[in-house]
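> can't give you the sequence, but here's the structure:
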């Protein structure tokens, strides 16, 4: 059987969970759902335009794959996981094609509930914003449902998003958009800081592996202490900062360099860009550009 013929094979039964787009974020969700036992791999169907991505997802997770988005959209719960600029094409493909009881969960940055409901001609839509720690079931996912979802449907969504880590239902879409600016890019921001501290350690003369160990384990321990403690980040910071001490000297450099202001500006930039993406002209979908 060829790879193409395997890609064309879809389950005879209705999939429990379908994905439109099989990129990085979709893969994180697939790994969390299958690894956490929420759904068996054979009950998932992923619609992905790129053949190599289909092969990777099929071989690594044992899920069903297809190049046909309509087949994946036949699932009981469908996750929209394409780039914002490809949303228009997906809406065209799926408009009026969903079953009445299908629940749609969009993780597309900037895509508002009204746009999704009207574009799909479907009332059962959830807008959510997870982040990549979903791969280890430590995501922070903020979400809001459309008005049409029943309590059983909401419980199913909560179960799905809860399998990824912590889920928070917010009162309005502004809450999701603000979370997009903070939680969405947080992994990248943290990795950026880790890179910078490792480079600083190397510049002092530490071997890179030791600088990496010192940075990663210290950050891991600090986060675990914060997680377990009842104290605020500020209180824990002050415990490490003696008057006239070495740590204070470093913190003064951060303050004089405007690190807080830079972090605030970065979060605001992400928030603004996510809103812009939701207003971008809708472009044709090209192979290999989902995810």
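Alright, I've got the coordinates. As the structure is a computational prediction, the values presented were derived from the model and not from experiment.
> for the rest of this, base every contact and every neighbour count on C-alpha atoms.
OK.
> which parts of the stretch 151-291 of the chain are helices?
Counting by DSSP state H, counting those that start in this stretch, the stretch 151-291 of the chain has helices at residues 151-162, 173-182, 186-204, 208-228, 233-240, 246-256, 259-277.
> what about residue 239, distance to residue 231?
Residue 239 is 11 Å from residue 231, where distance means CA to CA, to the nearest Å.
> and these two? which has more neighbours close in?
More crowded of residue 239 and residue 231, by other CA atoms under 10 Å: residue 231, with 11 against 8.
> touching, residue 95 and residue 123? I think so.
No. Using CA atoms under 8 Å, residue 95 is not in contact with residue 123; the gap is 11.6 Å.
> more neighbours: which of the two?
Just comparing residue 95 and residue 123: by other CA under 10 Å the higher neighbour count belongs to residue 123, 21 against 16.
> contact partners of stretch 69-84?
Identification of contacts with stretch 69-84 by CA atoms under 8 Å, 6 or more residues apart in numbering yields 10, 14-23, 25-26, 45-48, 66, 93-94, 97-99, 101-111, 277-278, 280, 289-291.
> one more structure, for comparison:
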């Protein structure tokens, strides 16, 4: 089993770290780096994990999962890039950064795999998209799938699609939370207690998601099963269409994709 070092112990780094531990990855095969001593102490106490500096991570780990903020990735690679042997696998979790950002700053031939996961990894229901850089092989992708499959579903996509993935599933949980929040507020407006509205909407969301996943039906067909002629549902859908909800979602996802591209261009 490979030794993995998570470089950068922010939200995404800890999400990956905790998921690996839940999946049964041996704690002695995991390392983490943290800039702040108090953060290092917190991680050690919470997970029993060994916290090392970046150069020790490079020396000891087979896989380096880079989970720093995109704007910090350049400084990190300035520190460790030339010291990384080409037999190490670099797994980038830096939203918006292409694999070329890394290959330009690493020794020639170093394999890089770009990953976009999302926060449902905390409950082992993530959607993780994986893309190979120019030197990454099928074997490297298999290692990354081994890391992330216990956290939910994985899919391989061409790197050219990663900005769209970021907009759709990377940021996707926030869209659903916003929708649920609005529906709970609507329930309160309609006279329901907040807790009742919360339970109704959350379970409805869970049930609908499971039906989408397990039935194999197109969402249009599932929606039509709920939509009776001249009924309550079609009246609600008409109002959603009148307010441009579909168009707003299209614009929102385009904006998220464009921001991902901006992050890449700003990082050089």
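Received, thanks. Worth saying up front: this structure is predicted, and the values here are computed from it rather than measured.
> do you know how far the residue of the first structure most remote from its centre is from residue 250 of the first structure?
The C-alpha centroid of the first structure is most remote from residue 244, which lies 41.9 Å away (CA atoms, centre = their mean). For residue 244 of the first structure, the distance to residue 250 of the first structure equals 11 Å [CA to CA].
> what do you get for residue 124 of the first structure?
From residue 124 of the first structure over to residue 250 of the first structure the distance is 51 Å, taken as CA to CA.
> same question, residue 265 of the first structure
Residue 265 of the first structure sits 21 Å away from residue 250 of the first structure, going by CA to CA.
> with residue 237 of the first structure instead?
In terms of CA to CA, residue 237 of the first structure sits 12 Å off from residue 250 of the first structure.
> again with residue 257 of the first structure
Taking CA to CA as the measure, residue 257 of the first structure falls 11 Å from residue 250 of the first structure.
> looking at residue 124 and residue 250 of the first structure, which one has more neighbours?
Comparing residue 124 of the first structure with residue 250 by other CA under 10 Å, the one with more neighbours is residue 124, at 24 against 11.
> burial of the aligned partner of residue 155 of the second structure in the first structure, as a residue count?
Matched by TM-score structural alignment, residue 155 of the second structure corresponds to residue 168 in the first structure. With neighbours defined by other CA under 10 Å, the count for residue 168 of the first structure comes to 17.
> do the same with residue 82 of the first structure
By the criterion of other CA under 10 Å, residue 82 of the first structure has 26 neighbours.
> one more: the one 5 residues further on?
Residues within reach of residue 87 of the first structure, counting by other CA under 10 Å, total 25.
> just residue 69 of the second structure next, same as before
Quick note: residue 69 of the second structure (other CA under 10 Å) scores 14 neighbours.
> what's the matching residue for it over in the first structure?
Match for residue 69 of the second structure (TM-score structural alignment): residue 83.
> what do you get for residue 79 of the second structure?
Aligned partner of residue 79 of the second structure by TM-score structural alignment: residue 93.
> could you find the closest non-adjacent residue to its match?
residue 70 (7.1 Å; CA to CA, 6 or more residues apart in numbering).
> that's a strand at that neighbour, yeah?
No. Secondary structure assignment (DSSP: H, G, I helix; E, B strand; the rest coil) places residue 70 of the first structure in helix, not in a strand.
> what's the helix or strand for the match of residue 79 of the second structure?
Assessed by DSSP states H and E, residue 93 of the first structure sits inside helix 87-94.
> sec struct for residue 113 of the second structure, please.
Residue 113 of the second structure is classified as strand under three-state DSSP.
> need the contact list for it.
89-92, 99, 130-133, 136, 140-141, 144 are the contacts of residue 113 of the second structure under CA under 8 Å, 6+ apart.
> so which of those residues belong to strands?
Among those, DSSP state E puts 89, 90, 91, 92, 130, 131, 132 in strands.
> the fifth one and residue 116 touch, don't they?
Put plainly, it is residue 130 of the second structure. Yes. Residue 130 of the second structure is within contact range of residue 116, at 6.8 Å (criterion: CA under 8 Å).
> pick out whichever of these two has more residues nearby.
Taking other CA under 10 Å, residue 130 of the second structure and residue 116 do not tie; residue 130 has more neighbours (26 against 23).
> residues contacting that one?
Each residue near residue 130 of the second structure by CA under 8 Å, 6+ apart is listed here: 113, 114, 115, 116, 141, 144, 145, 154, 155, 156, 157.
> of these, which are reproduced in the first structure?
Mapping these onto the first structure (both residues aligned by TM-score structural alignment, their matches' CA atoms under 8 Å) leaves 113, 114, 115, 116, 154, 155, 156, 157 still in contact.
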